[in-house]
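**Q** okay, sequence plus prediction incoming.
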Amino acid sequence: MTANPLLNALIPLVADLSKDMSDAERYRRLLAASRELFPCDAVALLKLSDEVLVPVAVEGLSADSLGRRFKAAEHPRLQALLENRGPTRFAADCGLPDPYDGLVEGHSGHLEVHDCLGCPLYLDDQLWGLLTLDALDPARFGQVDLNTLEAFASLAAATVKASERINGLARRVEDERQLTAVYKEAATRHRPREMIGQSAVHKRLQDEINLVGDSDLTVLVTGETGVGKELVAEAIHGASARARKPLISINCAALPDTLVESELFGHVRGAFSGAVGERSGKFELADGGTLFLDEVGELPLVVQAKLLRVLQSGQLQRVGSDREHRVDVRVIAATNRDLADEVKAGRFRADLYHRLSVYPLQVPPLRERGRDVVLLAGYFLEENRARMGLRSLRLSPDAQKVLLGYDWPGNVRELEHLIGRAALKALAQQPERPRILSIDVAALDLPGTGSVAAAQTAAAAVPEIPAGQDLRTAMDSFQRSLIEQTLARHQGKWAEVARELSVDRANLNRLAKRLGIK
């Protein structure tokens, strides 16, 4: 008797429901079973959160897919899957764009998905997300029994539910909904941003955030410029008992010294020129909630003394007033300076430093986060895809490797700006607007990578070196060809050539003269 393939796929998953394993392993087994039962090029499990579909696990898709966030309203196929209670197969000639176009791994070129199956997942009759299966062959799912897919989707939902129960997430669902409503209603707050990453250092940071968030300790967030210190402050506030109260932020470096005190503590009418009425400061606005002091190391010493008093007593005076105001505020401060060194140099009060650093929290630089850079790139790619009105925006395999090898002195902020610039450059190089746009190494234009792209381009054009030619002559021939082609691309601008080839301008001039180019 031939074994039933459905039972072969379902029995191990049923057995897994009672096992204690990581989410990653549980979902890996689920997707592997789905591909065994429904042979396809890619499969994804996506969770619905505030009308945004978040990839929880993927197989067969580009690594950056896990960092992407698909707004259902911007992807008509995903929206159609959400609106249909049962499984849906899209016709091969369906005109609706597929969100995974160009993202299928293991295939060269900008291939579009031609056969697409999907099914919503419900937990306790509540829509949780989607299971999607995609194939490049338009006839791949022609023989698939949709009832079988629906049965598998039910088990997938049970797998998700088991995972959430084991991790205690189910108990937090209502709280998360209430928090979302509070954030939307608070005029001083925007929708909390997500911290994206799967690296060990990122997970340790999240564990620390959850630990200190559940307390009322003052936190000093440190780290290099661009690592996301404000995002960490938002996460700490969101994990605290004050989450339903406002989080007020102030950039201490962005205000003139004469206004910092007024911004923090408020002022009364006539306190100084231009003070035409009373005004509450950031401390009063944050009463009951959290105050985030970004770039706290930039505060003038005179303001530091008054800040210390508020932290110690919870009392403040508006500028120009003798009246005391009592506030209940948790302070989270951030700086990219070494405040201990600032204390030694006399630029920061030692007592304030110790008051702020009750719980010091170091945010790791992007270069220490491994493949998180690819996930973050995927998040920014999806943002730019929507902004530019493209069907798909992707990174070439070589571009992904370059991102992983770069040192990221500007950290996540640099990556965000880089992806935006590269997308515009890649689009500008197209003779007509493409359906699928790929960003290559040249479009990234990262320091030290221009020469790699130029060398690849030049290598294709350099004639084969005749047999018997000595190494010095062969090297001179290659360097001459590379410099001449780069010079032609930059219309004779030697400074641009030096920058692309990552060589010193003076050294390039000497080499060009020796090779007879100048």
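**A** It's in.
**Q** okay, CA-based contacts and neighbour counts for the rest of this
**A** Noted.
**Q** now for E324: which residues touch it?
**A** Listed by CA atoms under 8 Å, 6 or more residues apart in numbering, the contact set of E324 reads Q315, L316, Q317, R318.
**Q** go again with 7 Å.
**A** Q315, L316, Q317 (CA atoms under 7 Å, 6 or more residues apart in numbering).
**Q** at the geometric centre of the protein, which residue do we find?
**A** Closest residue to the average C-alpha location of the chain: L376 at 3.3 Å, with CA atoms, centre = their mean.
**Q** for the host helix or strand of that residue, packing partners?
**A** Using DSSP states H and E, L376 falls within helix 372-388. Secondary-structure packing of helix 372-388 (3 or more CA pairs under 7 Å, 6 or more residues apart in numbering; DSSP states H and E): strand 392-395, helix 411-428.
**Q** which one of the ones you listed lies nearest to V268?
**A** V268 lies closest, by CA to CA, to one member of these: helix 411-428, at 38.2 Å.
**Q** A further structure is provided below for comparison with the first:
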Amino acid sequence: MQPSINQVLLQIALDLSTSLPSGHHYQRLIAALNRVLPCEASALFVFDEMGFLQPVAVSGLSEEVLGKKFLPDNHPRLKAILGCTTPLRFPSTSELPDPFDGFLKDDPNSSIDVHDCMGCSLYVEDNLVGVLTLDAMKVGAFDQIDDITVETFAALAAATIRNITMVEALKRSNKKHQNINKLLIEEARTKGGQLVGVSLEIQRLRDNIKMVAHSNYAVLISGETGTGKELVAHELHAQSQRSDKPMVYVNCAALPESIAESELFGHVKGAFTGANSHRAGKFELADSGTIFLDEIGELPLLLQAKLLRVIQQGEVQRVGADKNLFIDVRIIAATNRDLELEVSEGRFRSDLFHRLNVFPIHVPPLRERKGDIAVLTGHILDKVKLQFNINTLHVHPRSLQYLEEQKWVGNVRELEHTLMRAALRSIQDQQAVITEEHLGVSGMVIKGVSSATDDMPDQPIVMREAVERYQKQLIEHGLKKSGGIWSKAADFLKMDRGNLYKMGKKLGVKP
């Protein structure tokens, strides 16, 4: 039994809210139209970005049509339909060529000479988006079809085009955002730096990171300012199962108390003065990923209680909202405070401390990392060389020994800033060796190196040549002490073996 027009229209309307494979919505609409209208051929066109009409669904026509594009100026009937806002009917005596001549499915060699033809332009919010065409071989086949019926099908076709266009735009936007997120994650890892060092302390730190990274346990990172707590957080995330998801950074010390709750948990429009739109908080943005709460010890007690609720129940409530949102977030926190002392003195909640302190990781201060100064120095100077596009830059052995004897209360960050300042001075002096003068130290005495002034020149000399002679003497001395073995000489002079060998070759040192 042939379905009624109402049944077909209902099915098309239901299809609008149904998820179907790409292109199926268009073809189902054309198929439904042909079930109730007396047409042997029909086509649905959509405008592309170049102004061509692209067939997206056909019936009674060769599928070859789907691979073609139609420029309206070259097809008078299509141009006429586009110029009319209501259904346009062509008389059988019309001399305008039919765009589908030669494309009939049953008889591709014939032209469509005598037939009924009509079409309707498709609009979405006053924007012309496409065309619907209908062809019947029998003259007068469409006489009993009123314009309202055709306009209804046209409206549903336009709605279908709009829905599909919006879905495809969302998919493209989502893919673009995924690519951008992936790129930003990779850039964050690259810019975030890395844990550099060879000491037992830094190796123990790496082992702890590897041990807990794959779990979802909360991690509390402690350590002095400048030790690299943020680097540890990045490593934990990079080695976790959430590494392809974002890690959202929150500096708790920089959160103004008046807006801290909104920053962390979000707000709804109208929740407070200035809340002009809905806004997701940091926890929502980190959903399925990691949130890094830096300087957690600075968080006010009121917010500590709300943070505890998030950790315990896995849900957040936007400021001004009447419902909660469930989230899946891995929490990493860091502090330079003694949180146990803070708890005992009432400045930090004990229940929150125990929730965060599931797996504590302590980052050792630089003064306890024996042997890491030289490695860090080489790493930092490599970054300086890359930044200033220079080939050679290293530290004089006396300067390196000076660096190794300092307490570094600011830890790696202080060492980095010291070396960057010294490197800038050496570059300005057009020298490849950072000396004590570049470090801002004068008259320093280094263990194992003579500080007598008897060897100081009385006449003007080229300082670079003097430095290179001294370097050559030191390398030769180191090789002599090490039996001509470059690796032992490098240990003696506290240098990287490769760098020492290059320097020796440049200065003409023969083992």
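**A** The structure has been received and is ready for your questions. This is a predicted model, so every value here is computed, not measured.
**Q** lining up the contacts of E324 of the first structure with the second structure, which overlap?
**A** Retained in the second structure: Q315, L316, Q317, out of the contacts of E324 of the first structure (criterion both residues aligned by TM-score structural alignment, their matches' CA atoms under 7 Å).
**Q** any chance of a ChimeraX selection covering the buried ones in the residues you listed?
**A** This is the ChimeraX syntax for the buried subset of these, where burial follows 16 or more other CA atoms under 10 Å:
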select :315,316,317
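**Q** now the kept ones among the contacts of E324 of the first structure in a markdown table, with distance to R204 of the first structure and secondary structure?
**A** Shown next, in a markdown table, are those (distance: CA to CA, whole Å; DSSP: H, G, I helix; E, B strand; the rest coil):
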| residue | distance to R204 of the first structure | secondary structure |
| --- | --- | --- |
| Q315 | 35 | strand |
| L316 | 36 | strand |
| Q317 | 40 | strand |
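**Q** of the kept ones among the contacts of E324 of the first structure, closest to I419 of the first structure?
**A** Of these, the one sitting nearest to I419 of the first structure (CA to CA) turns out to be L316, at 44.4 Å.
**Q** ok, now how distant is the residue nearest to the closest one when sequence neighbours are not counted from A333 of the first structure?
**A** Closest residue to L316 of the first structure apart from its sequence neighbours, by CA to CA, 6 or more residues apart in numbering: H325 at 5.3 Å. Taking CA to CA, to the nearest Å as the measure, H325 of the first structure falls 22 Å from A333 of the first structure.
**Q** looking at these two, which is more packed in?
**A** A333 (25 against 14; other CA atoms under 10 Å).
**Q** sorry, back to before: what about the residue nearest to L316 of the first structure, is that helix, strand or coil?
**A** strand (DSSP: H, G, I helix; E, B strand; the rest coil).
**Q** also L437 of the first structure?
**A** strand.
**Q** look up the closest residue to it, ignoring the ones flanking it.
**A** That would be L393: by CA to CA, 6+ apart, it lies 4.9 Å from L437 of the first structure.
**Q** what's that neighbour aligned with over in the second structure?
**A** In the second structure, the residue matched to L393 of the first structure (TM-score structural alignment) is L393.
**Q** residue contacts, that match?
**A** L393 of the second structure makes contact with L381, K385, A432, V433 under the criterion CA under 7 Å, 6+ apart.
**Q** can you give me the strands in the stretch 201-350 of the first structure?
**A** When assigned using DSSP state E, counting those that start in this stretch, the strands of the stretch 201-350 of the first structure occupy the ranges 219-222, 247-251, 290-294, 315-317, 324-326, 330-335.
**Q** neighbours of the equivalent of D407 of the first structure over in the second structure, just the number please.
**A** When the second structure is aligned by TM-score structural alignment, the residue opposite D407 of the first structure is K407. As a burial measure, K407 of the second structure scores 12 neighbours (other CA under 10 Å).
**Q** tell me the SS of K407 of the second structure?
**A** coil.
**Q** ok, now how distant is it from V384 of the second structure?
**A** Noted for K407 of the second structure: a distance of 23 Å to V384 of the second structure, by CA to CA.
**Q** now A334 of the second structure
**A** For A334 of the second structure, the distance to V384 of the second structure equals 28 Å [CA to CA].
**Q** can you list the residue ranges for helices in the stretch 51-200 of the second structure?
**A** Ranges of helices within the stretch 51-200 of the second structure are 76-82, 147-191, 200-213, based on DSSP state H, counting those that start in this stretch.
**Q** what's the answer for the stretch 1-150 of the first structure, then?
**A** Counting by DSSP H, counting those that start in this stretch, the helices of the stretch 1-150 of the first structure are 5-16, 23-37, 76-83, 146-166.
**Q** and the third one, which stretch of the second structure?
**A** It refers to helix 76-83 of the first structure. Taking TM-score structural alignment, helix 76-83 of the first structure hits no residues over in the second structure.
**Q** so how far is that helix from its chain's centroid?
**A** Distance, stretch centre to chain centre, for helix 76-83 of the first structure: 24 Å (CA atoms, centre = their mean, to the nearest Å).
**Q** now the longest one
**A** Mean C-alpha position of helix 146-166 of the first structure versus that of the full chain (CA atoms, centre = their mean) differs by 28 Å.
**Q** before we move on, what about the second one?
**A** In terms of CA atoms, centre = their mean, the centre of helix 23-37 of the first structure is set 25 Å apart from its chain centre.
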